[in-house]
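Colleague: pasted the sequence and its predicted model underneath.
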Amino acid sequence: MQFDKPATTNPIDQLKVVGKPIHRIDGELKTTGRAMYAYEWHEKNTPYVYGYPVGSAIAKGHVKSIDVAAAKKSPGVLAVVTTLDVGDREKGKFNTAKLFGGSEIQHYHQAVAVVVAETFEQARAAAGLVKVDYEAEDGTYDLRAAMPSAKKPDESTKPETAVGDFERTFKSAEVTLNQTYTTPDQSHSMMEPHASIAVWDGDEVTVWTSSQMIDWWRTDLATTLGVDKEKVHLMSPFIGGGFGGKLFLRADAVLAAFGSKAAGRPVKVALPRPLMPNNTTHRPATIQRIRIGAGRDGKITAIGHESWSGDLEGGGPETAVNQTRLLYAGANRMTAMHLATLDLPEGNAMRAPGEAPGLMALEIAIDEIAEKVGMDPIQFRIINDTQVDPENPERPFSMRNLIGCLELGAKKFGWSERPKAASHRDGDWLIGMGVAAAFRDNLVVPSGARVKLGNDGVVTVETDMTDIGTGSYTIIAQTAAEMMGVGIDKVAVQLGDSRFPVSAGSGGQFGANSSTSGVYAACVKLREAIAAKLGFNSENAVFENGEVRSGDRSVPLADAAGDEGLVGEDTMKWGDLTKTHQQSTFGAHFVEVGVDAFTGETRVRRMLAVCAAGRILNPITARSQVIGAMTMGAGGALSEELAVDTRRGFFVNHDLAGYEVPVHADIPHQEVIFMDEVDPMSSPMKAKGVGELGLCGVSAAIANAIYNATGIRVRHYPITLDKLIGELPEVA
């Protein structure tokens, strides 16, 4: 099915199932421990063994030799496979860094060997006996030091934009801001580690893994193994979080496959937590310079945003200027990205890449220029709203209600009671409120599904879509139930299997809208097949209450299936509507903080997110996504930072003891409000993504609240107490 014109009224609009607060249909499996995650997969009488990875002890150079003699003699060891044994391999399409194979070392903790043994403990012990001789090379590990050598990224990233005359207008503006902001390297830190089980049957391999994108992984794994893609069967029915860290094939799956081949047994490999930050991808650090010129009336006349980030040779930039191209009006504009070559682990997608770190800077800058103008920061944002793409005024937004989000949020949060900076105390706590706009592009990608009707009246959906804790099982079931006119208890959903039609996968905030649209398309095919079999006109047939009705004739769905059942399969493809209309999601984040007047400790006291993101397919699962994102934003603001050893090129705090993420005690009451909105330009579901919107802007809202509490402006994340305490005695 091709979606190339705005959606009109369709069966989804009945909203008998879609849009209802239905609890997760997979919830019972997860809460009772019956949902099998990658490392837990088991079949009776299968002799699983264990692989343990060995990571590189240098960040750049070559492996000269690997001595595995002692490891092979260790108790229980079945096989040792080294990167030299495997040799140079094609790495596939989606990774910048290679995962395994050859002598070159591109980053610290790159996999150089895997030891396979009867037990996990035996494999781990033997891995410690592997001796690697390296030839180390000097590398570049400091982004700030590498700024002078940074270059314009590949044109595919749209590295620069310019409208009007930014430099001249900025210099002549009545009020100007020129500041630099920094965000650190960050780790995905999902609960479930990267884990895989591989088993070979002749020249075919089956891999149970933790993957957000089944087809991407399958394609690249086949390339790395040097086998035909049809020989690779990938399964990932349940995933314990990903945040972008499982978008691309990872070393655990590759090591499990090579280890299983060598040992002749099904092999389990999980990356130990201390290996994950350096071995896998991360959100790269940024240095961002923002310049804004405005009139005394608060109208932006010039806005410029430059960002520097780094990655391995051949990698791409952190696109932190993306939102600045679309969020606020202003006739004279400039954005630019600069990419330095760094020999750190690969920088790549982490929840809301681009907008998340970009808004961490931009939304502080907006507060700063609003203060210079002498205007309330919400009012400043409102008067600089735009209903068209400011870089292409002929292209309107398909739906944009940022003003509604700001105004409703201000009312609900009690913004009118916001104190002047450093003026309100509660005992030893300095109290402040902050706000930030939320913005994230609405992306859609092709997505396929197969829908089967059985003679028991059950509708079964098959798609390789994944559920990373987002609620995919449930919203897909809701979509099929709505389309086929049955209760959700009559829908079975099977996900995460490469034998099923290729879906959107989970990433980029495109998963929910795209995958349900694919199910919609498949259900249209199934409805047509049912109508044809029953002699109905498919355009007039009504599917409801487990029946198909046309005129005064109705037939139970189960009867329509017959003995063989019926199948509908299709892929939703997308036309050019994004060329004529900019599709984005919007929101507003409000935060109240307390800062200890003597220690600088910051505590988030309450949070509110107001989101305008098209039709909300399930308010329960959508709210869960937003509060999780808000929590991640709190971590980004106050604690999360991968500390770089700029001498040896690795992240020092590579575990959950040193890399501090928020815990329950850090997170207070969170409230989420969804605006009543549908966007016919977006999809037949008239929905958009929301899981990344919930993160965008949160950290800046906290930074702005800290400023309101203390009068201290911090422009470098995370906002730890050492960045406040020097100025606190005067404030206190």
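Modeller: In hand now; what should we look at? On a predicted model such as this, the values are computed, not experimentally measured, just so you know.
Colleague: use CA for all of it now, contacts and neighbours both
Modeller: OK.
Colleague: would you quantify the distance from the most centrally placed residue in the chain to Gln625?
Modeller: Centroid-nearest residue in the chain: Arg351, 3.1 Å away (criterion: CA atoms, centre = their mean). Here Arg351 is placed at a distance of 11 Å from Gln625 (CA to CA, to the nearest Å).
Colleague: give me the number of residues near the nearest residue to the residue nearest to the centre of the chain once chain neighbours are set aside?
Modeller: Once flanking residues are discounted, Arg351 sits nearest to Phe243: 5.0 Å by CA to CA, 6 or more residues apart in numbering. Neighbour count for Phe243, taken as other CA atoms under 10 Å: 23.
Colleague: ok, Arg647 next?
Modeller: Neighbours of Arg647 under the rule other CA under 10 Å: 12.
Colleague: which residues of the stretch 1-150 of the chain fall in helices?
Modeller: 27-31, 69-73, 83-86, 120-127, 143-146 (DSSP state H, counting those that start in this stretch).
Colleague: how about the stretch 201-350 of the chain?
Modeller: 214-225, 251-263, 276-279.
Colleague: follow-up on the earlier one: just the helices of the stretch 1-150 of the chain: most buried one?
Modeller: For the helices of the stretch 1-150 of the chain, the largest average neighbour count (mean count of other CA atoms under 10 Å) is found in helix 120-127, namely a mean of 21.
Colleague: residue farthest from the centroid of the protein?
Modeller: The chain, farthest from centre, CA atoms, centre = their mean: Asp552 at 49.2 Å.
Colleague: select the longest helix from this structure.
Modeller: Using DSSP state H, we find that the single longest helix of the chain is helix 511-534.
Colleague: any idea how far that one is from the chain center?
Modeller: 27 Å (CA atoms, centre = their mean, to the nearest Å).
Colleague: buried set for it?
Modeller: The neighbour-count check on helix 511-534 (16 or more other CA atoms under 10 Å) flags 511-531, 534 as buried.
Colleague: put this beside the first:
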Amino acid sequence: MTQTLPPAVGKRLDRIDGHAKTTGGARFSAEYPYPDLAHAALVHATVARGRITGIDTTAATAVPGVITVLTHHNAPALKPAPRVSMMNMSTLISGTSVDYLNTDEVHWDGQPVAVVIAETSEAAREAADLVRVGYRSLPSTVDFAAERKNAKPQKNNPILPSGGKKGDAEAALAVAPVSVDLRFTTPPHNHNAIEPHATTAVWDGDHLTVHEATQAIHYLRSHLATRFAVPPANVRVIAPYVGGGFGGKAMAWAGTLLAVMAARATGRPVRLPLTREAVYRTVGGRSPSAQRVALGANADGKLTAIVHTSVVRQGNGIPEGVTTQTRHLYAAENILLRQNLVELDLLPNTSMRAPGEAVGSFPLESAIDELAYRLGLDPIELRMRNEPTVGPLDGKKFSHRMLREAYAQGAESFGWANRSAQPGSMRDGRWLVGMGVATAYHPGLRFTADVTVRLSADGSVLVRCGFQEMGMGAATAQAQIAADALGVPIDAVKVAYGDSDLPTAPMAGGSVQTASVAASVLEACEKLKDRLHKLARRHGTGSYPETLAKAGLPAVEAAVGSDTRLGRLAGQARMIATIMRDLRTVKAATGAHFCEVRVDTDTGEVRVTRWTGVFDIGRVVNPKTATSQLQGGIVMGIGMALSEETLVDPRTGRIMNPSLTGYHVPVHADIPPIEVAFLDDPDPTMPLGIVGAGEVGITGVPAAVANAVYHATGKRILDLPITVDKVV
């Protein structure tokens, strides 16, 4: 019963859900039909801080088809959001602590103050526009730039430290033979997944079914159970297909809670899809940041001091790891890292692809580039001279680190040797040509998952786990892993996922899902094989189906974890032990970005014309889906670099460009061919050697673009995005 099939892990396989998605067979959260389905739309506050003095719904209720309008006068009561606790991961998904429609207080411009329920979506939207709300405005603070001086130190977190110190970095900086001391800013960003947030909610007595665009199925179940005062077993969250998440669908935002509230109030199934504008008004995005990076070095390029400090907006309890990469990337005798928060009367920011590292890597990698020019060193050579052998701040061992190999392979593939060292010296007609590099870095985290694996007498395998599939090929990867573990063809493996009735899984965030679920799939498969071997010794050897037939069993199953009370407690202990064990070493996905830009000498237009990325993400389960993940991260990073910016009115706190007509994301014409390569070397401390590919691709990208622009023009851009006015 040993494996004789070629391995499935490492093959470029199509996604197993690809056919359903490309033919329209996949059903998303706003597409589930229910008899007597009602439709809902939100009414948003138009002041940043204040109290509601009156709501006139007369015109709204007169619209044909309107069932009711819920306001703070007649809405069912919600239980308060639970306090954030690392001992209960489901508490992390409270997007805000606001009691929607249970208060007359307004905390930000855009906060939902009413929800209209009608027979059709058209009637709901029309009526929502007719609701008139009066306010007593209160003093508000909404200008991030003006309020940065009032920032306070961020509290420490056992998983994401808020800072760190070794030696006296400021003193070392003051006497360094060569130094740079730069200030950077990055703007707020908003989520724009292909599928906007949507909820279909159905109550049956005190049992709730929710079809939801979520990347945290089981955490959302617990959250809804708490807020609506029902047992978690009475809540079912179904999300087999999610059209992109990137962190925006990790939290329980207003649309979800108010759809469930509306369904309870009306006694009917209710669907509430958010418009693009409503996503901006009610779903958190990336925080703006102000950062300082100062580097001191000897004449040979050896770093003597690193200072990295930041100010960001207050979020929802999950800190922005702005200085995370700076803890681990470069060796220096003196390091100072500090993260600060400022509270504003705006919708709280939330996780957005590589939260913290995406913006924190921009100033660090830009400052390293600037120092290289001042030293007269190649930017790659400077990085290699300061490549650490252990964690620079805490001395922890690296579980796996191959940045030297990534840079060497990337430089060869990209043609870095053809780069002229002098800024502004490379031209092609009217275009200035520049090349830039930057390091990619994202921590490798792992949580735990409950899994069952069932082998039937016909040779088929069923893997059950309530993880999330947001387009990254999660189900395909787990099928590959199970096929190899059991020695069966991948076509024999079916994966059930996307449903809270399945065994509990962590949220799809922090690049944790693949490794976390893989660990449990492998453990369950080992348990299953052990049972089969015992059966074979008792009934005679043969193939798995033959063994089951001889034993007279239709199937055999093995499980990791359970949803019983004791099982949940054991699972919590298992997760804490896993996290604490993993924190003993530095685990991370890393990579090297190589970027070529062309800058129009007349207009200042910047075009990215070539890209090469080489990544160390441990074992690559499926090169096809991993390549897509990393290319997508690079595309998102190019958007950060050149165009993406949420514009907040500093007087009113109102988002001024709440849609894709004014918020500019990259389109096909903005993106060159992107070459992605993997070192494909397993991390020996992770399940199957998997580290994670979802977020590392975006880190370092804005810096690589900015560094290429500097090489092309001699202008160091310190404020994102790199728009024409900053280049000319």
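Modeller: On my side now, so go ahead. What you are looking at is a predicted structure, and each value in this text was computed from that prediction instead of being measured.
Colleague: TM between them?
Modeller: Once the chains are laid over each other, their TM-score by TM-score structural alignment, normalised by the length of the second structure reads 0.93; 699 aligned residues with a CA RMSD of 2.1 Å.
Colleague: still on that earlier bit, equivalent range in the second structure for the longest helix of the first structure?
Modeller: Aligned by TM-score structural alignment, helix 511-534 of the first structure falls on residues 513-536 of the second structure.
Colleague: against Glu544 of the first structure, how distant is the residue farthest from the centre of the first structure?
Modeller: Asp552 of the first structure is 14 Å from Glu544 of the first structure, by CA to CA.
Colleague: could you do Arg168 of the first structure as well?
Modeller: According to CA to CA, Arg168 of the first structure stands 63 Å off from Glu544 of the first structure.
Colleague: pick out whichever of the two has more residues nearby.
Modeller: Neighbours were counted for Arg168 of the first structure and for Glu544 using other CA under 10 Å; Glu544 has more, 18 against 11.
Colleague: OK, contacts around that one?
Modeller: With contact set as CA atoms under 8 Å, 6 or more residues apart in numbering, Glu544 of the first structure has these partners: Met484, Gly485, Val486.
Colleague: is it true that Thr183 of the first structure touches Pro718?
Modeller: Yes. With contact defined as CA atoms under 8 Å, Thr183 of the first structure and Pro718 form a contacting pair (7.4 Å).
Colleague: more crowded one of the two?
Modeller: Between Thr183 of the first structure and Pro718, Thr183 has the larger neighbour count (other CA under 10 Å), namely 24 against 21.
Colleague: what residue of the second structure matches up with that one?
Modeller: With TM-score structural alignment as the criterion, Thr183 of the first structure lines up with Thr186 in the second structure.
Colleague: so who does its match touch?
Modeller: Residues in contact with Thr186 of the second structure (CA under 8 Å, 6+ apart) are Pro288, Ser289, Ala290, Val359, Asp719, Leu720, Pro721.
Colleague: make it 6 Å
Modeller: Pro288, Ser289, Asp719, Leu720 (CA atoms under 6 Å, 6 or more residues apart in numbering).
Colleague: out of those residues, who has the most neighbours?
Modeller: Ser289 (25 neighbours).
Colleague: can you lay out the contacts of Glu544 of the first structure as TSV showing secondary structure?
Modeller: Converted to TSV, the contacts of Glu544 of the first structure look like this (DSSP: H, G, I helix; E, B strand; the rest coil):
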residue	secondary structure
Met484	helix
Gly485	coil
Val486	coil
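Colleague: of those residues, just the buried ones, PyMOL syntax please.
Modeller: Of the contacts of Glu544 of the first structure, the buried ones go into a single PyMOL selection, burial set by 16+ other CA under 10 Å:
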select buried, resi 484+485+486
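Colleague: SS state for Pro419 of the first structure?
Modeller: On the basis of three-state DSSP, Pro419 of the first structure is classed as coil.
Colleague: distance-wise, check it relative to Ile66 of the first structure.
Modeller: The spacing between Pro419 of the first structure and Ile66 of the first structure, counted by CA to CA, is 64 Å.
Colleague: ok, Asp201 of the first structure next?
Modeller: Here the criterion is CA to CA. By it, Asp201 of the first structure lies 29 Å from Ile66 of the first structure.
Colleague: now the strands for the stretch 601-728 of the second structure?
Modeller: Assigned by DSSP state E, counting those that start in this stretch, the strands in the stretch 601-728 of the second structure fall at 606-616, 674-678.
Colleague: how much does the last one stray from the first structure?
Modeller: This means strand 674-678 of the second structure. Taking mean CA distance after the TM-score superposition for the first structure, the mean distance separating strand 674-678 of the second structure from the aligned residues in the first structure is 0.3 Å.
Colleague: and the first one, by the same measure?
Modeller: For strand 606-616 of the second structure, the mean deviation from the first structure after alignment is 0.6 Å (mean CA distance after the TM-score superposition for the first structure).
Colleague: which bit of the first structure covers that strand?
Modeller: Aligned by TM-score structural alignment, strand 606-616 of the second structure falls on residues 602-612 of the first structure.
Colleague: repeat that for the last one.
Modeller: Counting by TM-score structural alignment, strand 674-678 of the second structure falls onto residues 670-674 of the first structure.
Colleague: for the stretch 551-700 of the second structure, which segments count as helices?
Modeller: Listed in chain order, the helices of the stretch 551-700 of the second structure (DSSP H, counting those that start in this stretch) span 565-582, 623-642.
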